[in-house]
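Peer 1: Below are the sequence and a predicted model for it; my questions follow.
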Amino acid sequence: MIPEEKLQSVIARFEAVQSEMNSEVPRDRFVALSREFSELAPIAAAIGKLNAAQREYEDAEALLRVRDMAEMAREEIDRLNEELPRLEHELQLMLLPKDAADERNVILEVRAGTGGDEAALFAGDLFRMYERYAASQGWSVELISASEGEMGGYKEIIAGISGRGVYAKLKFESGVHRVQRVPVTEGGGRIHTSAATVAVLPEPEEVDVEIDEKDLRIDVFRASGAGGQHVNKTESAVRITHIPTGIVVSQQDEKSQHKNKARAMQLMRAKLYDAERERIDRARSAERKGQVGSGDRSERIRTYNFPQSRVTDHRINLTLHKLDQIIAGEALGELIDALVAEDQAARLAALGDEA
């Protein structure tokens, strides 16, 4: 059961926000109130539905004592005995603490791991999977940088994905993805295993990360293409090093040094924000024990087995025999929804233990 005082405090806050929005407030304050109102409104509506169902249950119980109404009352009680747990569960999910980054856009990094050319090809497959999934969600994808493999695919590819709730959906994709298949370069038909690493970084807002210029070393150099030949006679490529953490980012895809520096700073902000979130998560490690994954980039999270047309997510022991649809981005949502549901269940259980 959800404590009554918690429900009352939510309703009280919702009414207070509504009241303040109807008064004259500065524009910045109104924007903040509007955001809070949009978050609280569905919760307040769900509380209203639960309260109404509970009143109906009490009324039905009272009618049991009325001879002519008893049968109808029992039917109503049977219906409400199914409906009340569902309404309460939905409300519990709404009341779970939100990850502040859930509504953020993300920077997606896919890198080829062990496996040489085959790993680069697999990295390309993964990136296209996310690209198609993003399109199905109505999100936009903007390429930031790419280093192509010699046989195709990518040694590394980085892109920005923007839209509603991007991080909430993609945050469990970080980690090592393993593929088992016969490479196109394999004449003997032997199955090879290779891997690619995925990192999903929530994009910070300006206020989230303060970077002191004195902590940065900025180097410029000539951009180079495949094979190392120079493709630019001017020093337009930029490498930025954050001295305190040792984080290094570089950008050379744009012809303008100014644009490359802006892109590199965007990546640096995301990496510093992600590093700080990881530091806080480690400090709360006991709290996170039951959650799905740790966000550790070295954790093997999923295997894509082509001969058996199956995809297995090792964190939740879920296997789906629809590899083609997942790689095409069509059925990736099934895996993501299962991971989100598992995380919600773990967090609900943790709240129950605390109660």
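Peer 2: Good, I have the coordinates.

Peer 1: Please count neighbours and contacts with C-alpha atoms only from this point.
Peer 2: OK.

Peer 1: Please enumerate the strands of the stretch 201-350 of the chain.
Peer 2: 216-221, 237-242, 247-251, 300-305, 310-313, 318-320 (DSSP state E, counting those that start in this stretch).

Peer 1: Adding mean neighbour count and distance to Pro85, write these out as JSON lines.
Peer 2: Compiled in JSON lines, those are given as follows (neighbours: other Cα atoms under 10 Å; distance: least, Cα to Cα, whole Å):
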{"stretch": "strand 216-221", "mean neighbour count": "15", "distance to Pro85": "54"}
{"stretch": "strand 237-242", "mean neighbour count": "21", "distance to Pro85": "51"}
{"stretch": "strand 247-251", "mean neighbour count": "19", "distance to Pro85": "48"}
{"stretch": "strand 300-305", "mean neighbour count": "21", "distance to Pro85": "33"}
{"stretch": "strand 310-313", "mean neighbour count": "19", "distance to Pro85": "30"}
{"stretch": "strand 318-320", "mean neighbour count": "15", "distance to Pro85": "26"}
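
Peer 1: what about versus this one:
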Amino acid sequence: MWEKLEAIEQQFEELTAKIADPEVMAEQRRWREYVKHHAELEPIVSAYREYKRVQAGIEEAEALLQQEQDQELRELAQEEWETLRERREWLERELRLMLLPRDPDDERSVILEIRAGTGGEEAALFAADLLRMYLRYAEKRGWKTELLSTNATDLGGVKEVVVSIEGKGVYSLLKFESGVHRVQRVPVTETGGRIHTSAATVAVLPAAEEVDVEIDPKEIRVDTFCASGHGGQSVNTTYSAVRITHLPTGIVVTCQDERSQLKNRDKAMKILRARLMERKRQEQEAAIAAERRSQVKSGDRSERVRTYNFPQNRVTDHRINLTLYRLEEILEGDLDELLTALAAADQAERLRQIS
């Protein structure tokens, strides 16, 4: 670790000289790249330089303890030594975290997909509850949300919904939400008062820009049709609904929420780019045998990640064995405690793997 930190410090000093070089400043694109990289390294270098100052202070205190005869000075040196040792331990932990490989998608916005699973209408109602939970959380964080595609039911549930959530670092906070979410409660459709178990799947995909995923127009088929409502009845006499099929992969995206065919097409392409980028990433991970092995990091859509138990007012995240007895607040978008715990568990697992 220390050799890597020395190399980073040297690189930081080289970048400092480059961004002050008039010749480099004349090439704005290259200069901006250097400035960005410099800013990324600065927190690591600052922490490392403080670590070296603290280490030097510890050595001075130890030398004083060995040489000094005055009891009062020795007590002061001992106190200083203990304080610096605690600071050094904290800095070591921070530096190890800073050196962990960053997920390149962490700063991205996301495409959030929620689908009703087992449980019929109750599963659709639960999927709608999850949608509301994430929208409330996004609102609290100040993120921008947009419904891209919705397949609603007559009772107010959703069979499938796709939402764009835009903001800095959205993916870093929501990426652990992918998986199967299970609910245990008495459904509104249940007359006997029995508790049912239903499920919905959540997929969190990093949003992709056009420059990230190049789609050949020859490789997609675009079909237009009249938008339909509940039960399949036509709700629009114009061919505004759009279905895009990506021929090489077979991925199909349908959007019909907008009255404008152009807007539906734009939304469908946005979803398609995100799914293609996710597919590409999964293929790359499989190719290098880099499946995320810890439960926290798994994006397996079939994995049961969380249970929402209404009779007990309980939410349990099965990946980290965390149980919270405040279900109502969580469904109102109070997700910070859950998401912070998942991120901390992920960091701890990655630290364990490199230690």
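Peer 2: Received it, and whenever you're ready, just let me know what you need. Computed from a predicted structure; not experimentally measured.

Peer 1: thinking again about what came up before, can you add distance to Val31 of the first structure and give the strands of the stretch 201-350 of the first structure back as JSON lines?
Peer 2: Putting those into JSON lines (distance: least, Cα to Cα, whole Å) gives the following:
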{"stretch": "strand 216-221", "distance to Val31 of the first structure": "34"}
{"stretch": "strand 237-242", "distance to Val31 of the first structure": "34"}
{"stretch": "strand 247-251", "distance to Val31 of the first structure": "34"}
{"stretch": "strand 300-305", "distance to Val31 of the first structure": "39"}
{"stretch": "strand 310-313", "distance to Val31 of the first structure": "40"}
{"stretch": "strand 318-320", "distance to Val31 of the first structure": "42"}
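
Peer 1: And those: which comes nearest Leu50 of the first structure?
Peer 2: Of all the strands of the stretch 201-350 of the first structure, strand 318-320 sits nearest to Leu50 of the first structure, with 32.9 Å by Cα to Cα.

Peer 1: if you line the two up, which stretch of the second structure does the closest one fall on?
Peer 2: Per the alignment by TM-score structural alignment, strand 318-320 of the first structure matches residues 322-324 in the second structure.

Peer 1: next one: stretch 237-252 of the first structure
Peer 2: So stretch 237-252 of the first structure sits over residues 241-256 in the second structure, by TM-score structural alignment.

Peer 1: And that stretch, how far out from the chain middle?
Peer 2: 25 Å (Cα atoms, centre = their mean, to the nearest Å).

Peer 1: same thing with stretch 108-122 of the second structure?
Peer 2: 16 Å.

Peer 1: That one: end-to-end distance?
Peer 2: End-to-end span of stretch 108-122 of the second structure (Cα to Cα, to the nearest Å): 32 Å.

Peer 1: Name the surrounding residues that touch that stretch.
Peer 2: 123-124, 126-127, 130-131, 153, 155, 157-172, 187-189, 197-207, 271, 274 (Cα atoms under 8 Å, 6 or more residues apart in numbering).

Peer 1: List the buried residues of it.
Peer 2: For stretch 108-122 of the second structure, burial by neighbour count (16 or more other Cα atoms under 10 Å) applies to 108-117, 119, 121-122.

Peer 1: and the residue mapped onto Leu126 of the first structure from the second structure, which of the three is it?
Peer 2: Here Leu126 of the first structure is matched to Leu130 in the second structure, going by TM-score structural alignment. Assigned by DSSP: H, G, I helix; E, B strand; the rest coil, the conformation of Leu130 of the second structure is helix.

Peer 1: show me what contacts Leu130 of the second structure?
Peer 2: Counting by Cα under 8 Å, 6+ apart, Leu130 of the second structure has contacts Ile114, Leu331.

Peer 1: excluding its backbone neighbours, what's nearest Tyr325 of the second structure?
Peer 2: Once flanking residues are discounted, Tyr325 of the second structure sits nearest to Arg314: 4.4 Å by Cα to Cα, 6 or more residues apart in numbering.

Peer 1: If I follow the layout properly, the one you found ends up in contact with Leu322?
Peer 2: No. With contact defined as Cα atoms under 8 Å, Arg314 of the second structure does not count as touching Leu322 (10.3 Å).

Peer 1: thinking again about what came up before, of all the strands of the stretch 201-350 of the first structure, which one comes closest to Ser174 of the first structure?
Peer 2: Nearest of the strands of the stretch 201-350 of the first structure (Cα to Cα): strand 300-305, 8.1 Å.

Peer 1: Where does that closest one end up in the second structure?
Peer 2: By TM-score structural alignment, strand 300-305 of the first structure lines up with residues 304-309 in the second structure.

Peer 1: which other residues reach the matching stretch?
Peer 2: Outside stretch 304-309 of the second structure, the residues that reach it (Cα under 8 Å, 6+ apart) are 177-185, 314-319, 327.

Peer 1: swap in stretch 37-54 of the second structure?
Peer 2: So stretch 37-54 of the second structure is contacted by 5, 8-9, 12, 15-16, 84, 87-88, 91-92, 94-95, 98 (Cα under 8 Å, 6+ apart).

Peer 1: Many thanks, I have nothing further to ask.
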